[in-house]
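A.B. asks: 3D, please:
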Amino acid sequence: MFAAHVASFAGASEPTAIDLRAAASPWLGARRTDGELSTPDGVGRFAEFEHGYVYWHPDTDAHAIPTAIMDKYAELDWETGPLGYPTTEHSELPDPRGSGPGLAQTFQGGIVYRRAAQPGYWVHGAIGARWAAAGYENGELGWPASDETAHDDGVYQSFEFGRIYWVPEQIVALRNSGEPDTPLGRPA
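C.D. replies: The predicted structure is shown next:
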């Protein structure tokens, strides 16, 4: 409250949610956007920085997205696509197999995972829930290795050590173990 009064007295505008998130995220680097830009829905706003972006929406607040996650976000049409707006800050995830840390960030429509030196992949829905039950990237299936792919009457997603198939009313996880692959048991 005091800072707002001082800013008002000095003729400066009160900092926005994007300004506050950027100040709390020094890894973003220098600001590239003069002010904030409107998103296509006319409700949200964003600003570009040297190493990422900050997106704000009244339903999700302001969250910074690193450039490494932005590649997948852009591929899926930013906030107008199936991901929607970010709902958390990104997390660094250690890789027990030694390829360096990965990143994960949650959006309204799922999570983007990006392993070091690999592309990002979108995990969501029933496949995402099954992968979570298997222990995420540290479980038997490992890191995502693709986005969902259409297959017959359903979809599947490849992971480092297997695949998860979804067809209406059924989901099956398989671990690569030679021929044939081994189905993972249902989590308790």
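
A.B. asks: CA only for contacts and neighbour counts going forward, please
C.D. replies: Noted.

A.B. asks: Show me what the longest strand seen in the chain packs onto, helices and strands only.
C.D. replies: As assigned by DSSP state E, the longest strand anywhere in the chain is strand 144-151. Counting contacts by 3 or more Cα pairs under 8 Å, 6 or more residues apart in numbering; DSSP states H and E, strand 144-151 is packed against strand 120-123, strand 154-159.

A.B. asks: Could you identify which of the ones you listed is most buried?
C.D. replies: Among those, strand 120-123 has the highest mean neighbour count (mean count of other Cα atoms under 10 Å), at a mean of 24.

A.B. asks: ok now it, how far from the chain's centre?
C.D. replies: Mean C-alpha position of strand 120-123 versus that of the full chain (Cα atoms, centre = their mean, to the nearest Å) differs by 7 Å.

A.B. asks: With stretch 34-41 instead?
C.D. replies: Distance, centroid of stretch 34-41 to centroid of chain: 20 Å (Cα atoms, centre = their mean).

A.B. asks: Show me what it is in contact with.
C.D. replies: Residues from elsewhere that reach stretch 34-41 (Cα atoms under 8 Å, 6 or more residues apart in numbering): 44, 45, 46, 47, 79, 80.

A.B. asks: quick one more, to check against the first:
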Amino acid sequence: MATHIFSNDHRRAWVRGAVAATAIAVGISGGVTAVARADQQVGRFLVKGQIEVSYFATGGTPTWGVPLIPETNAGRGGKFQTFKNQASFYWHPAADGGNAHEIGGAIRAKWGENRWENGPLGYPITDELQARGPFNAVTGAMNAFQGGVIYWSPASGAWPVWGEILVKWSSAKRESGTYGYPTGPEIRSATGTYSQTFQRGVISWP
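C.D. replies: The predicted structure is shown next:
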């Protein structure tokens, strides 16, 4: 039976893919390069530091609502804060030059299924961005992470792509290219190969 596994040998491929993913993501960076102002009281809680910078730069209270919790410690030395309108901001000093990024909705839920910032995807390195299909039409959304990406569309749902499969998918123009959006998780077969289904085909490795 095929299972969804992140093995030690595939981890080495993932590291190579993560480097490639980061390089690929440069062209779609959602980084906010601003200096934090004084901490600000928003509703019951303070919004502070780089989370404050990104929160206000991407719309603030009208877009994300008030914070539901104070800024809280996240894995491996980061911080996060959740907000009323189904969004969280995550920050880590080693992620995207120390910028904080927003993640929400179905993409955040799928990231959570993969152990949040402590899983193979790591911290977000972009805010949620529009994803585009053929003819440059907006057809979904995505976030890039330290170790891969999560793409969502109404037709396919939200799924992560990482490692060598991400490299191959990126070379085929991702969601706007040959394969379209991912439609399932990466699967390891009994023979040790990895594959992932997309709207218009399957990508396998090695």
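
A.B. asks: Now the TM-score, please.
C.D. replies: In this superposition the chains share a TM-score of 0.75, using TM-score structural alignment, normalised by the length of the first structure; 158 aligned residues with a Cα RMSD of 2.5 Å.

A.B. asks: quick one: the top strand by length along the second structure to the first structure mean distance?
C.D. replies: Longest strand in the second structure by number of residues (criterion: DSSP E): strand 138-145. For strand 138-145 of the second structure, the mean deviation from the first structure after alignment is 1.6 Å (mean Cα distance after the TM-score superposition for the first structure).

A.B. asks: Pull out the buried residues from whichever helix or strand comes after that strand.
C.D. replies: Next helix or strand after strand 138-145 of the second structure toward the C-terminus (DSSP states H and E): strand 148-153. Of all the residues in strand 148-153 of the second structure, those buried under the rule 16 or more other Cα atoms under 10 Å are 148, 149, 150, 151, 152, 153.

A.B. asks: do you know how far the aligned partner of residue 72 of the second structure in the first structure is from residue 117 of the first structure?
C.D. replies: Aligned by TM-score structural alignment, residue 72 of the second structure pairs with residue 37 of the first structure. Residue 37 of the first structure is 30 Å from residue 117 of the first structure, where distance means Cα to Cα, to the nearest Å.

A.B. asks: again with residue 64 of the first structure
C.D. replies: 21 Å.

A.B. asks: same thing with residue 6 of the first structure?
C.D. replies: 46 Å.

A.B. asks: repeat for residue 61 of the first structure
C.D. replies: 30 Å.

A.B. asks: Which one's more surrounded, the two?
C.D. replies: residue 61 (16 against 11; other Cα atoms under 10 Å).

A.B. asks: packing partners for the longest strand of the second structure?
C.D. replies: Looks like strand 138-145 of the second structure contacts strand 129-132, strand 148-153 (3+ Cα pairs under 8 Å, 6+ apart).

A.B. asks: Please repeat the previous calculation with a cut-off of 10 Å.
C.D. replies: Packed against strand 138-145 of the second structure, as judged by 3 or more Cα pairs under 10 Å, 6 or more residues apart in numbering; DSSP states H and E, are the following elements: helix 8-25, strand 101-104, helix 105-113, strand 129-132, strand 148-153, strand 157-161.

A.B. asks: Would you convert the ones you listed into JSON lines that also reports distance to residue 87 of the second structure?
C.D. replies: Supplementary listing: these in JSON lines, determined by distance: least, Cα to Cα, whole Å:
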{"stretch": "helix 8-25", "distance to residue 87 of the second structure": "21"}
{"stretch": "strand 101-104", "distance to residue 87 of the second structure": "4"}
{"stretch": "helix 105-113", "distance to residue 87 of the second structure": "7"}
{"stretch": "strand 129-132", "distance to residue 87 of the second structure": "14"}
{"stretch": "strand 148-153", "distance to residue 87 of the second structure": "15"}
{"stretch": "strand 157-161", "distance to residue 87 of the second structure": "16"}
